[in-house]
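>>> The following comprises the amino acid sequence and a computationally predicted model.
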Amino acid sequence: MNKKKLVVLSGAGISQESGIKTFRDSNGLWENHDILEVASPEGWRKNQKLVQEFYNKRRKQAQECQPNEAHRILANLEEQMDVTIITQNVDDLHERAGSSQVIHLHGELSKAQSGINPELIYPIKGWEIKEGECCELGSQLRPHIVWFGEPVPKMDDAIQFAGIADYFLVVGTSLQVYPAAGLINYVPNEAKKFIVDLQKPNYHLSNDMIFIEKKASEGLKLLESIILGEL
């Protein structure tokens, strides 16, 4: 018997319970930085040292955090379902919780890429990319992060999985960042759709989308019981 397909779009809210600061958090690592200074090709060309320091700090913090109950529930659901996680997060908490199929739309903190060829990607040992560390073409390594103005290479893969979902779950994201927010439009009409978040996204949601107004860990406990009760 084929397993039902659960496709998850996760955002910063699912990692917030692990202690990772959310994007533009009032007390977060983005504070005192114009976003374009640390998350754009222009910012990289202007001040590589600032950008490296910014992501080195984020990487160090992410490595010190642990997966939470929400991450673990999604990993455990693989026993009963075919689960694909499409995440806007750049941490590796889904993988560390045990999820085996994770698509990172916005890149991964744990990796570096060539400054001139984005297809050259390397694992990072430790938490730093240091000045003078270069790719095989001699270019300074930069964070493997999709910055503003750059294409989202994994988007086509994400669309394909959204298009075959039996269950589609949005958790911990406000649906304000495109193209990720547009994935909902590719989900089959007959699929069951859920949103788990403390605040209902300011997004035109279809009438068949079930909203669970809870933090990620609590909402996923409830959702797990709903889905498993149907299988």
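Good, I have the coordinates.

>>> all contacts plus neighbour counts: C-alpha atoms, from now on.
Fine.

>>> mind listing the helices for this protein?
With DSSP state H as the criterion, the chain has helices at 12-16, 35-38, 41-46, 48-64, 69-76, 93-97, 155-162, 216-230.

>>> now those as CSV including mean neighbour count and distance to residue 113?
CSV is the format used below for the helices of the chain (neighbours: other CA atoms under 10 Å; distance: least, CA to CA, whole Å):
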stretch, mean neighbour count, distance to residue 113
helix 12-16, 23, 23
helix 35-38, 17, 16
helix 41-46, 16, 13
helix 48-64, 17, 12
helix 69-76, 20, 27
helix 93-97, 19, 20
helix 155-162, 18, 18
helix 216-230, 15, 31
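
>>> Of those helices, which is nearest residue 179?
Residue 179 lies closest, by CA to CA, to one member of those: helix 155-162, at 7.7 Å.

>>> Which residue, other than its chain neighbours, is closest to residue 175?
residue 181 (4.8 Å; CA to CA, 6 or more residues apart in numbering).

>>> Looking at the helices of the chain, which is nearest to residue 29?
Evaluated over those, closeness to residue 29 peaks at helix 48-64, with 7.4 Å, by CA to CA.

>>> For residue 220, list the residues it contacts.
Going by CA atoms under 8 Å, 6 or more residues apart in numbering, residue 220 touches 70, 73, 196.

>>> what sits against the first one?
Taking CA under 8 Å, 6+ apart as the criterion, residue 70 is in contact with 14, 216, 217, 218, 220, 221.

>>> Quick check, the first one in contact with residue 172.
Yes. If you go by CA atoms under 8 Å, residue 14 and residue 172 touch, sitting 5.0 Å apart.

>>> Find the residues that touch each one of the two.
Joint contacts of residue 14 and residue 172 (CA under 8 Å, 6+ apart) are 215, 216.

>>> What separation is there between the nearest residue to residue 184 once chain neighbours are set aside and residue 10?
Nearest residue to residue 184 in three dimensions, chain neighbours excluded: residue 162, at 7.5 Å (CA to CA, 6+ apart). From residue 162 over to residue 10 the distance is 13 Å, taken as CA to CA, to the nearest Å.

>>> put this beside the first:
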Amino acid sequence: MSATFPHVLLDALRTTRHLVVFTGAGVSAESGIPTFRDALSGLWERFDPAQLATPEAFAEDPTLVWGWYEWRRMKVLAAQPNLAHHAIAELETCVPRLTLVTQNVDDLHERAGSTEVIHLHGSLHQPRCVACSMPHGTLSSAPGEPEEGRRLEPPRCLHCGERVRPGVVWFGEMLPESALQAAFAAAQDCDCLLSIGTSGVVQPAAMIPQLAAESGAVVAHVNPQPVSVHGPREFSLEGPAGVVLPALLDAAFQ
């Protein structure tokens, strides 16, 4: 299997001092988590996900939006980390330093054993007050039966009494500055970066692989579809992350 991977990439993984792993929706999709590109089904199919994921939608119809996000959260809690999540967690034991940056709002990386995950788009499991931004940590962490189309009244903030909102970044909102700057700094410091399951077109997160490449790092994109590369130290590895990553670890470290 090692012959299918570029020697430059294998050598970079074996000798890296700082590896960055950058993941997108494709990784979670392999665990059955719907992406925003997937059409909604059942009682949700009449809604556009992009129209539910906005501050305006929550202000206009909070029970609809909260019900949809609780349905999504239950889907996540019922899902399990896949082979890609586990391979990324194993990578932490193979290299001196690993920084994991994700665009996903689930906790599958953490459940697979990854530590110190930078969540660029927030988390379904960390809701906060819509007014004072105080964290609200009393939601159930046990998977329940997702109820499609069910409206739910959002809980109230224990600090100020306003509604609690999902702890994700909605369309039209800025990414959390501290997370974004930490991701940029890691990309500029690393000597190898794996970009996994992301289209690489959503800004500003798409700058992360670009910054790594500009800083001289070896960059590999793992995606079912080919990714355009620019230069001899950037590679496109085609295939499901749950297949490619375990094989890559075996080739580099076994």
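In hand now; what should we look at? Just so it is clear, the model here is predicted, and its values are computed rather than measured.

>>> where does the TM-score land?
Remark: TM-score between the superposed chains equals 0.89 [TM-score structural alignment, normalised by the length of structure 1]; 225 aligned residues with a CA RMSD of 2.2 Å.

>>> Could you list which residues are in contact with the residue positioned nearest the centre of structure 2?
Nearest residue to the geometric centre of structure 2 (CA atoms, centre = their mean): residue 104, 2.3 Å. By CA under 8 Å, 6+ apart, the residues touching residue 104 of structure 2 are 23, 24, 25, 28, 119, 120, 121, 122, 123.

>>> what about 6 Å?
Neighbouring residues of residue 104 of structure 2 by CA atoms under 6 Å, 6 or more residues apart in numbering: 24, 25.

>>> same check, this time on the one 4 residues further on
Taking CA under 6 Å, 6+ apart, we find residue 108 of structure 2 in contact with residue 81.

>>> Aligned against structure 1, show me the partner of it.
In structure 1, the residue paired with residue 108 of structure 2 is residue 93, using TM-score structural alignment.

>>> Likewise for residue 22 of structure 2?
Using TM-score structural alignment, the partner of residue 22 of structure 2 in structure 1 is residue 9.

>>> Now do the residue nearest to the centre of structure 2 against residue 121 of structure 2, distance only.
7 Å.

>>> equivalent range in structure 1 for stretch 239-246 of structure 2?
Using TM-score structural alignment, the residues of structure 1 aligned to stretch 239-246 of structure 2 are 214-221.

>>> Distance from the matching stretch to the middle of the chain?
17 Å (CA atoms, centre = their mean, to the nearest Å).

>>> Burial check on residue 180 of structure 1, number of neighbours?
Look at residue 180 of structure 1: counted by other CA atoms under 10 Å, it has 22 neighbours.

>>> Looking at the alignment, what corresponds to it in structure 2?
So, by TM-score structural alignment, residue 180 of structure 1 is matched to residue 205.

>>> tell me the contacts of its match?
Neighbouring residues of residue 205 of structure 2 by CA under 6 Å, 6+ apart: there are none.

>>> try it again with 8 Å
By CA under 8 Å, 6+ apart, residue 205 of structure 2 lies in contact with 103, 120, 180.

>>> swap in residue 41 of structure 1?
Residues near residue 41 of structure 1 by CA under 8 Å, 6+ apart: 147, 148, 149, 150.

>>> What lines up with the second one in structure 2?
Here residue 148 of structure 1 is matched to residue 171 in structure 2, going by TM-score structural alignment.

>>> Next, the contact list for its match, please.
The contact partners of residue 171 of structure 2, taken as CA under 8 Å, 6+ apart, are 50, 53, 54, 55.

>>> Would you convert those residues into JSON lines that also reports distance to residue 115 of structure 2?
Below are those laid out as JSON lines (distance: CA to CA, whole Å):
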{"residue": "50", "distance to residue 115 of structure 2": "30"}
{"residue": "53", "distance to residue 115 of structure 2": "28"}
{"residue": "54", "distance to residue 115 of structure 2": "29"}
{"residue": "55", "distance to residue 115 of structure 2": "30"}
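
>>> quick one: which of these is nearest residue 36 of structure 2?
Nearest to residue 36 of structure 2, judged by CA to CA, of the contacts of residue 171 of structure 2 is residue 50 at 7.3 Å.

>>> Excluding chain neighbours, give the residue nearest to residue 229 of structure 2 in space.
Distances taken as CA to CA, 6+ apart put residue 235 closest to residue 229 of structure 2, at 6.2 Å, once the chain neighbours are dropped.

>>> what's the neighbour count on the one you found?
Other residues lying near residue 235 of structure 2 total 22 when counted by other CA under 10 Å.

>>> Tell me if I'm right that it and residue 223 touch.
No. Contact criterion CA under 8 Å: residue 235 of structure 2 and residue 223 do not qualify, at 10.9 Å.

>>> so where do the strands sit in structure 1?
Using DSSP state E, the strands found in structure 1 span residues 5-10, 82-87, 102-104, 107-113, 121-123, 142-145, 167-171, 192-196, 209-212.

>>> Ok, which of these comes nearest residue 63 of structure 1?
Closest to residue 63 of structure 1 of the strands of structure 1 is strand 107-113 (CA to CA; 8.9 Å).

>>> Tell me roughly how far the closest one lies from structure 2 on average.
When structure 2 is superposed, strand 107-113 of structure 1 averages 0.7 Å from its matched positions, counting by mean CA distance after the TM-score superposition for structure 1.

>>> how about that strand, aligned to which bit of structure 2?
Under TM-score structural alignment, the match for strand 107-113 of structure 1 in structure 2 covers residues 122-128.

>>> cool, stretch 60-73 of structure 1 as well?
Counting by TM-score structural alignment, stretch 60-73 of structure 1 corresponds to 74-87 in structure 2.

>>> what about the matching stretch, how long is it end to end?
Across stretch 74-87 of structure 2, the terminal residues are separated by 24 Å (CA to CA).
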